[in-house]
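Participant: Have a look at this prediction, sequence included:
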Amino acid sequence: MKAMILAAGRGERMRPLTDHLPKPLIPVAGRPLIGWHLAALKAAGIDEIVINTGWLGDRLHQQLGDGRAFGLSIAWSDEGWPALETGGGIHHALPLLGAEPFLLVNGDVWTDVPLAALADRARTLPAQDLAHLVLVPNPPHHPRGDFGLAGGRMIPACAESFTFSGLSVLRPELFADCTAGAFPLAPLLRDAAIRGRVSAELHAGQWLDVGTPERLAALESLLSPNQEQAR
């Protein structure tokens, strides 16, 4: 079982903090933000991790190396700058991810989604499904949401939409018709959902998009009393 962490973005809304530090290395409650993901993936039994890089990617290499210090194996998918957006970045990393469904984790979110259960979903993903998404209730900064949900299936357009958490299971075949370059992931998911090939679930637990200094401070407050524990 492999997982990919998206870590190539610039973090514009976090400037000037991210002018000299890649967003995944921003410290939160005693460890870099990406360290929370690595600890959670290891606890879920997932030890093969692919990380894409773009902005200040060399800093990520220096900090994390090959992953052995974390009990993991890290493979790097370097994109340079500007990076390739979500879809293009995943497509670029496919040779490192293999042929089986894999977990995708957005590097700038934090959540208590049980990754072991998501890994089980990857192992049992029906052959016809190209993806499984974890959705969350819409936060104040994203009130309109992204996708609908009905009967365990993702609905591209719906009266009630939820926010994509940044966690999912993807099958490499989702990218079968793609070519190299920069492109977003969302249109691929919508197209697959129109064809009835995307399942989804709603997570009602904790979730934060660490996209601004204010939300970073909120996460620091949430985690500081429990910083010795992985989520």
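Facilitator: Looks like it arrived, so ask away. Just so we're clear, the structure is a prediction, and the values are computed from it rather than from any experiment.

Participant: For the rest of this, base every contact and every neighbour count on C-alpha atoms.
Facilitator: OK.

Participant: in the helix or strand containing Ile51, what's buried?
Facilitator: Using DSSP states H and E, Ile51 sits in strand 48-53. Across strand 48-53, burial judged by 16 or more other Cα atoms under 10 Å covers 48-53.

Participant: which other helices and strands contact that strand?
Facilitator: Applying 3 or more Cα pairs under 8 Å, 6 or more residues apart in numbering; DSSP states H and E, one finds that strand 48-53 contacts strand 2-6, strand 73-78, helix 85-97.

Participant: Let's see that with 6 Å instead.
Facilitator: Judged by 3 or more Cα pairs under 6 Å, 6 or more residues apart in numbering; DSSP states H and E, the packing partners of strand 48-53 are strand 2-6, strand 73-78.

Participant: from the chain's centre, how far out does the first one sit?
Facilitator: Spelled out, that is strand 2-6. 7 Å (Cα atoms, centre = their mean, to the nearest Å).

Participant: which residues are contacting whichever helix or strand comes after it?
Facilitator: On the C-terminal side of strand 2-6, the closest following helix or strand by DSSP H and E is strand 27-28. Applying Cα atoms under 6 Å, 6 or more residues apart in numbering, the contact partners of strand 27-28 are 33, 220.

Participant: just checking, next helix/strand downstream of strand 27-28?
Facilitator: Next element after strand 27-28 (DSSP H and E): strand 31-32.

Participant: circling back to that earlier point, report the inter-axis angle for the very next helix or strand once past the strand holding Ile51 versus strand 48-53.
Facilitator: Beyond strand 48-53 on the C-terminal side, the first helix or strand identified by DSSP H and E is helix 57-64. Using axes from the mean of the first three to the mean of the last three Cα atoms, to 10 degrees, the inter-axis angle of helix 57-64 relative to strand 48-53 is 150 degrees.

Participant: Return the angle between stretch directions for helix 57-64 and strand 73-78.
Facilitator: 170 degrees.

Participant: putting a second one here so we can go through both:
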Amino acid sequence: MMTIKTAMILAAGLGTRMRPITETRPKPLVEVAGKPLIAYSLEALNRLGIERVVVNVHYLAPMLVDWLAAWPGPEIRVVDETAALLDSGGGIVNALPDLGADPFLVLNADTFWLEEPGAQRDNLSMMADRFDPESMDMQLMTARLDQATGHTGGGDFTYEADGRLARYKGAGDAVIYAGAIILHPRIFDGITEKKFSLNRCFDAAAGAGRLFGTPMRGHWLTVGTPEAIGEAEAARSAYLGEPLSGSSGAGR
């Protein structure tokens, strides 16, 4: 199993579709089942034993910085993007001095997943076990469409026989990119723009035959609108077999 020591949580988005909730709090602090979205990511990283977490911030940054300062666990370094948003790829490159030269994890702050009850290993440890820096530049956690709540688009990728991923073009079994990546920072070599999307790196890795996937176990949730909070809470309760608390993050 590869030891992953650092991780980044992409938390600098504006959360415009989550208004009016995000008028008073950044999206990563919107609560689902009584817990801020970003806490689900931090808990997953804690389970893997990550030593340093880097979080980029932009909208209502001081509120998120204060919340992160109180989080118990590994070292958290904040990268301030309040001057200008750098998109998903640029945000990571901006944080590379804190992430190091070895492969690291990247998580989205507005998606999370429920581990499969009774599973002997969680999803991030399965990814770390499968990541091979000799043959891979990027490994994505993927979910089937029937494993997802809140996803409004179609599929993103299809699997090839050896675990490589190719862009979904309408044929084959589509899977969703489920907001978790292990990547080698060499994927950014030669990119000079400060602002760019990770999609560019997905395509480069796929074109080189170095984009792989790990199918997740459990249930994946993405929360993009106020209405999606209740849907996520209901899906969580149904999946885990727990009663719905009746309290939504929308009012707090």
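Facilitator: That came through, no problem. Predicted model, so just to flag it, every value in this text is computed and none were measured.

Participant: And the TM-score between them?
Facilitator: Here the TM-score for the pair of chains, by TM-score structural alignment, normalised by the length of the first structure, is 0.88; 223 aligned residues with a Cα RMSD of 2.1 Å.

Participant: can you give me the strands in the stretch 151-252 of the second structure?
Facilitator: All strands of the stretch 151-252 of the second structure, identified by DSSP state E, counting those that start in this stretch, fall at 157-159, 165-167, 175-183, 211-215, 219-222.

Participant: Report the aligned residue range of the first structure for the last one.
Facilitator: Taken onto the first structure by TM-score structural alignment, strand 219-222 of the second structure occupies residues 206-209 there.

Participant: Same list, the strands of the stretch 151-252 of the second structure, but as TSV with distance to Ala101 of the second structure please.
Facilitator: Converted to TSV, the strands of the stretch 151-252 of the second structure look like this (distance: least, Cα to Cα, whole Å):
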stretch	distance to Ala101 of the second structure
strand 157-159	27
strand 165-167	24
strand 175-183	11
strand 211-215	19
strand 219-222	30
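
Participant: I'd like the ones you listed laid out as JSON lines, including mean neighbour count and distance to Leu240 of the second structure.
Facilitator: Shown next, in JSON lines, are these (neighbours: other Cα atoms under 10 Å; distance: least, Cα to Cα, whole Å):
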{"stretch": "strand 157-159", "mean neighbour count": "21", "distance to Leu240 of the second structure": "27"}
{"stretch": "strand 165-167", "mean neighbour count": "22", "distance to Leu240 of the second structure": "30"}
{"stretch": "strand 175-183", "mean neighbour count": "23", "distance to Leu240 of the second structure": "19"}
{"stretch": "strand 211-215", "mean neighbour count": "25", "distance to Leu240 of the second structure": "20"}
{"stretch": "strand 219-222", "mean neighbour count": "24", "distance to Leu240 of the second structure": "10"}
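
Participant: So which of those strands is nearest Trp113 of the second structure?
Facilitator: Smallest distance to Trp113 of the second structure across those (Cα to Cα): 4.2 Å, for strand 219-222.

Participant: which residues sit in contact with the counterpart of His20 of the first structure in the second structure?
Facilitator: Counting by TM-score structural alignment, His20 of the first structure corresponds to Thr24 in the second structure. Listed by Cα under 6 Å, 6+ apart, Thr24 of the second structure has no contact partners.

Participant: Excluding covalently adjacent residues, which one is nearest to the most far-flung residue of the first structure relative to its centre?
Facilitator: Going by Cα atoms, centre = their mean, the residue of the first structure most distant from its centre is Ala159, 25.7 Å out. Distances taken as Cα to Cα, 6 or more residues apart in numbering put Gly148 closest to Ala159 of the first structure, at 7.5 Å, once the chain neighbours are dropped.

Participant: so what's Met14 of the first structure up against?
Facilitator: Contacts for Met14 of the first structure (Cα under 6 Å, 6+ apart) come out as 212-213.

Participant: give me that answer again for 10 Å
Facilitator: With contact set as Cα atoms under 10 Å, 6 or more residues apart in numbering, Met14 of the first structure has these partners: 23, 26, 210-214, 216.

Participant: Tyr59 of the second structure too?
Facilitator: Per Cα under 10 Å, 6+ apart, neighbours of Tyr59 of the second structure: 11-15, 22-23, 25-27, 80-82, 85.

Participant: now stretch 203-223 of the first structure, how far from the chain's geometric center?
Facilitator: With Cα atoms, centre = their mean, you get 15 Å for stretch 203-223 of the first structure.

Participant: Ser197 of the second structure pairs with which position in the first structure?
Facilitator: Using TM-score structural alignment, the partner of Ser197 of the second structure in the first structure is Pro184.

Participant: rewinding a little: same list (the helices and strands packed on strand 48-53 of the first structure) but as JSON lines, adding mean neighbour count.
Facilitator: Shown next, in JSON lines, are those (neighbours: other Cα atoms under 10 Å):
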{"stretch": "strand 2-6", "mean neighbour count": "24"}
{"stretch": "strand 73-78", "mean neighbour count": "20"}
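
Participant: Nearest to Asp112 of the first structure, out of the ones you listed?
Facilitator: Per Cα to Cα, nearest to Asp112 of the first structure of those: strand 2-6, 15.9 Å.

Participant: Contacts only, for the match of Ser197 of the second structure.
Facilitator: Here Pro184 of the first structure is in contact with 84-90 (criterion: Cα under 10 Å, 6+ apart).

Participant: which non-adjacent residue is nearest it?
Facilitator: The nearest residue in space to Pro184 of the first structure (Cα to Cα, 6+ apart) is Gly87, at 4.5 Å.
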